[in-house]
Each structure stands twice: as C-alpha cells, then as structure tokens.
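# Give me a 3D structure for the following:
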Amino acid sequence: MTRPQAVVFDLYETLVTEFDPSWQAKPTTADRLGVDADVFERGWRARRDERMTRPIDFREILRDLSPEADDQVIEALYQERLAAKAAPLLNVEQLILDTLGRLKADGLGIGLISNCSTEEVAAWHRSALAPLVDEAVFSYQVGCAKPDPAIYALACRRLGVAPRDAVFVGDGGSDELSGAAACGMRAYCAGWFLDRWPTRRPVDGFRRLGSPAEVLDVLL
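From the prediction side, this is the model:
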C-alpha cells in the first residue's frame, strides 16, 4: 500500500464535536417563533438540501417557517445560532491540532469536507483549524454535499492529488465513508467522539480509528 499524499477530514464529530452538553443550544426555536414544534421540525428538515447546497440565510428560513414572527426574535435566534456554532470551532482539542500539525509537517496535504450551511461555519476563519487546513470544501459554497462523489473529487482536485492517493477520515454521518470509497479514496471511521458522545454506532465495513493519534499510524 503506497503512502497517501493527502488526507481529507470531515468536520463535525471528527475534528470538532457539537455534542458537549455545555455547548448545546436550548431547543426553544419553535416556541419563540410561535410555531408548532412538529410543524417547525418538518419544515426545517424539508429544507435540509437547500441549506446544505446554497448560501441561504438562516433568518430567511425562519421567516419562511414563521411569516408572523417578530424580526427582533428572528435576529436574536440568528445571533444565538452563530454563537452556538462558533463554540466548537473556537474550542478545538489540542490533540486534534497536534495531529494535523504533524501531518502537515510530514508533507501531507490537509483537506476538509463539511456538509454545512453558511451560518454553521461563519466562525471558521477564527478557528485554530483554519491555518492547518490547505483546502476547506463547504457544501453550501459548492452546490453539492456528501455522499455525492463529486464533492470528494473536488477536494482532491483542489489538493492536487488523485482520489486513489488520498484518505478520507470521518465519523460516518451522511453516508460519507461510502461516498469517499465510491470516489476511489481509502476511508476510515473516526471513532473518538462517537465513543465520548455515543449518539450512533460506528459504520460497518470501514476500519475504525479510536483516537486522532491513530490517524498518524495509518498515514505516516
């Protein structure tokens, strides 16, 4: 097996976690908008593809779901969402940063692919991850999302490597590991946050890495 030239990471539950209870936003959006919770949830989910693949404003969605909502309430919810989404990006664990630093020092290209909406990564430029990542591909900017093989191919092109010479590491959400494999990349399941906040089981069929340090064992 030849040494890869680049590694592409997922963001959420791979490089950062949103499941730390101290960072969770309180689920009061529907109540504060004066919308039935089930109706809001259905509307929010129905707009997932739109949120992930175009730069739509979070406030625009809220106004669509609740046309009678007060503008001040919508703005407050928007600011709270920005803060909640910034928290994990601004509190990256040192072991993650050390791992990326070591990979860069050894000459590997570092990529990132995230299925995200515009407000979810508004704080990216302030994150300690940003200078360590050579190419960050955000789905809302490029019009496609994992597991579409096109988004992996795009990341590889930006890194200047063929998919066969790149590795993808992610927790497995959005069927991302199968998408990476379909593009021709070697894919590994990031298990460290899955173990800490066990909201779902690791994906079958892919080698599971129990800590960021194991990424070094695989790649170096």
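# C-alpha only now, for contacts and for neighbours.
Fine.
# So what touches the host helix or strand of I110?
According to DSSP states H and E, I110 maps onto strand 109-114. Outside strand 109-114, the residues that touch it by C-alpha atoms under 8 Å, 6 or more residues apart in numbering are 5-12, 100, 103-104, 132-139, 145-146, 151-152, 155, 159.
# Just those residues: which are in helices?
Mapping the contacts of strand 109-114 onto helices (DSSP state H) picks out L100, L103, K104, S139, I151, Y152, A155, L159.
# Before we compare anything, build this one as well:
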Amino acid sequence: MTAVLFDFSGTLFRIEPTESWLRAALDEAGLALAEAELARAALELERVGALPGGMAPRAPMPDEVAAVWGIRDESAELHRAAYTGLSRLVPLPDPALHDALYDRHMSPAAWQPYPDAAEVLRALRERGVGVGVVSNIGWDLRPVFRAHGLDPYVDVYVLSYEHGVQKPDPRLFKTACTALGVEPRDVLMVGDDRRADGGAAALGCGVHFVDHLPAAQRPDGLRPVLDLVG
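Predicted structure coming up:
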C-alpha cells in the first residue's frame, strides 16, 4: 500500500459524550440546568440522535428532517438543518441553544483523538505512506486536526460537503486517490462504517474497519493498519 485513507469520526477522533456537549453549550450561553434536568435532557438528545458523531437516532424523525437525513452530508446547510432539527425535538431553556449545540460540536475541544491515532499517523509519515482523510461531514474539520497536532501527518482532506458527494459514492474516494497521486489498488481505506467506508472497495481499494467506541475503550484499534500497510 502506498496510501491510507481514514474516516474522521469514530475512526481517528471521538466526539465528547452528550452530557459534556450539553454542559459546554450551557456554560457558553451562561445558562444552567439542575443536574437531574441536565441528565434528562442529555439522554433525550442522545435518543433523538442530535449529536453529530454520536449515537444514531432511536426515535422517529420529523418529516422535514427525514427528507434531508440521507443527504445531510452533501452540504453545510443540510447538515446543520438535519442535526438542529433533531435537537429541537428536545425542550431546552433557550431556543438559541440548539444552534449553540451544533456550533459546539464543531469546536476542537469537543473531539478527542483515539489514543493511538498520533502514533499510527506518525509511523505512516515516516514510512513515506500518503495519508488522506475522507469524511461524510458538513463542516471543516481541519481546525480539529490542527488543534490536536495531527494536521502535519495528513496530506489530503476530502470532505463530502465540499464536493456535494458522500460516501459510499466511489467518486469521493477517487477524488482522494487522485489528490494523493495513487492508484486505488494501492490504497487502504480505514473506517468504522461498513456501508459508507466500504464503498471504497467498489473502486478497488482495500478496506479495514475499526469499532466506533469511546476513546478509552479502544486504545490500540488503529495499530493493525501498520501491519496491513507493511
């Protein structure tokens, strides 16, 4: 393999827990909830799937959200509309909090690299292996990589909202391969979503899956990539 493509959420980084996400937005807005109410609201936000990168929705979606859910990663506007639409299913003390929650999830502080992410990316760079990040997302994740010191190890970012195409469409993986100057047969795609990230196989890329777990529960899930690359 001459290059490795990585997914972002659930692969290289993990989003903060829902309760921490809500608490940070409340603090930023100068608002407070009783602990029991905060915990209840966090559970409801999790149930409806309002946290991007968090749990998938486990509740019925409003028609207006359902209409864009499948294509939410094709533009920044659709992404925000989908997730704030889910958030608004949960009553909060100020309606402005729904946009504040969305903004919070884009901040570097909301994301934690998996424990072995830096080690693996650094080793790939030392071996001369190209690295790309291919993500279904509605916002610019580059500041997250910069803030956590991982940007120097990434050669190419291919983000769905910047191209109007989302995984598993092979075109997104092809864009990354072209940018890296490599043939798909020489590329390994690493991700946590068998459907979305597995789309790279249609292009001829190798595919390797990791488990989407809290960071503390997956300390070395990325290290097998180094053996696969050789």
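# Show where the strand holding I110 of structure 1 falls in structure 2, residue numbers please.
Here strand 109-114 of structure 1 aligns to structure 2 at residues 130-135, judged by TM-score structural alignment.
# Average offset of the matching stretch relative to structure 1?
Stretch 130-135 of structure 2, aligned to structure 1 and superposed, deviates on average by 0.6 Å (mean C-alpha distance after the TM-score superposition for structure 1).
# hmm, back to that, which of the ones in helices among the contacts of strand 109-114 of structure 1 sits closest to C116 of structure 1?
Among these, S139 lies closest to C116 of structure 1 (C-alpha to C-alpha), at 5.9 Å.
# and the closest one, how many neighbours does it have?
For S139 of structure 1, the neighbour count with other C-alpha atoms under 10 Å is 23.
# Quick one: residues contacting it.
M52, T53, R54, I113, S114, N115, C116, S117, A145, K146, I151.
# how about 6 Å then?
Neighbouring residues of S139 of structure 1 by C-alpha atoms under 6 Å, 6 or more residues apart in numbering: M52, T53, N115, C116, A145.
# What's the first one aligned with over in structure 2?
Spelled out, it's M52 of structure 1. With TM-score structural alignment defining the correspondence, M52 of structure 1 maps onto D73 in structure 2.
# Quickly note the distance from that match to Y114 of structure 2.
Using C-alpha to C-alpha, to the nearest Å, we find D73 of structure 2 at a distance of 23 Å from Y114 of structure 2.
# neighbour count winner among the two?
Counted by other C-alpha under 10 Å, D73 of structure 2 and Y114 do not tie: D73 has more neighbours, with 27 against 23.
# I figured the more buried one hits N136, correct?
Yes - between D73 of structure 2 and N136 there is a contact under C-alpha atoms under 6 Å: 5.5 Å.
# Just the buried positions in the strand holding I110 of structure 1, please.
The neighbour-count check on strand 109-114 of structure 1 (16 or more other C-alpha atoms under 10 Å) flags G109, I110, G111, L112, I113, S114 as buried.
# cool, stretch 169-185 of structure 1 as well?
Buried, per 16+ other C-alpha under 10 Å, within stretch 169-185 of structure 1: 169-173, 176-185.
# Narrow the residues you listed to those in helices?
E176, L177, S178, G179, A180, A181, A182, C183.
# May I ask you to name the longest helix in structure 1?
Longest among the helix segments of structure 1 by residue count, using DSSP H, is helix 71-89.
# Quick one: distance of it to the chain centre.
Here helix 71-89 of structure 1 is found 18 Å from its chain centre; the criterion is C-alpha atoms, centre = their mean, to the nearest Å.
# same question, stretch 111-125 of structure 2
Distance, centroid of stretch 111-125 of structure 2 to centroid of chain: 15 Å (C-alpha atoms, centre = their mean).
# Can you tell me what sits against that stretch?
Contacts of stretch 111-125 of structure 2 (C-alpha under 6 Å, 6+ apart): L12, F13, R14, I15, E16, Y153, A215, P219, D220.
# go with 7 Å
12-16, 150, 153, 215, 219-220, 222-223, 226 (C-alpha atoms under 7 Å, 6 or more residues apart in numbering).
# Among these, name the ones in strands.
Counting by DSSP state E, the part of those found in strands is F13, R14, I15.
# which of those residues are buried?
Counted by 16+ other C-alpha under 10 Å, those give F13, R14, I15 as buried.
# What lines up with the second one in structure 1?
Translated: R14 of structure 2. Aligning on TM-score structural alignment places R14 of structure 2 opposite T17 in structure 1.
# Tell me if I'm right that that match and A87 touch.
No - here T17 of structure 1 lies out of contact with A87, judged by C-alpha atoms under 7 Å, at a distance of 9.5 Å.
# Go through structure 2 and flag its longest helix.
In structure 2, taking DSSP H as the definition, the longest helix is helix 35-48.
# ok now that helix, how far from the chain's centre?
For helix 35-48 of structure 2, the distance to the chain centre is 22 Å (C-alpha atoms, centre = their mean).
# Give the other helices and strands that it contacts.
Packed against helix 35-48 of structure 2, as judged by 3 or more C-alpha pairs under 7 Å, 6 or more residues apart in numbering; DSSP states H and E, are the following elements: helix 18-29.
# tilt between the helix it packs on and helix 35-48?
Put simply, helix 18-29 of structure 2 runs at 120 degrees to helix 35-48, going by axes from the mean of the first three to the mean of the last three C-alpha atoms, to 10 degrees.
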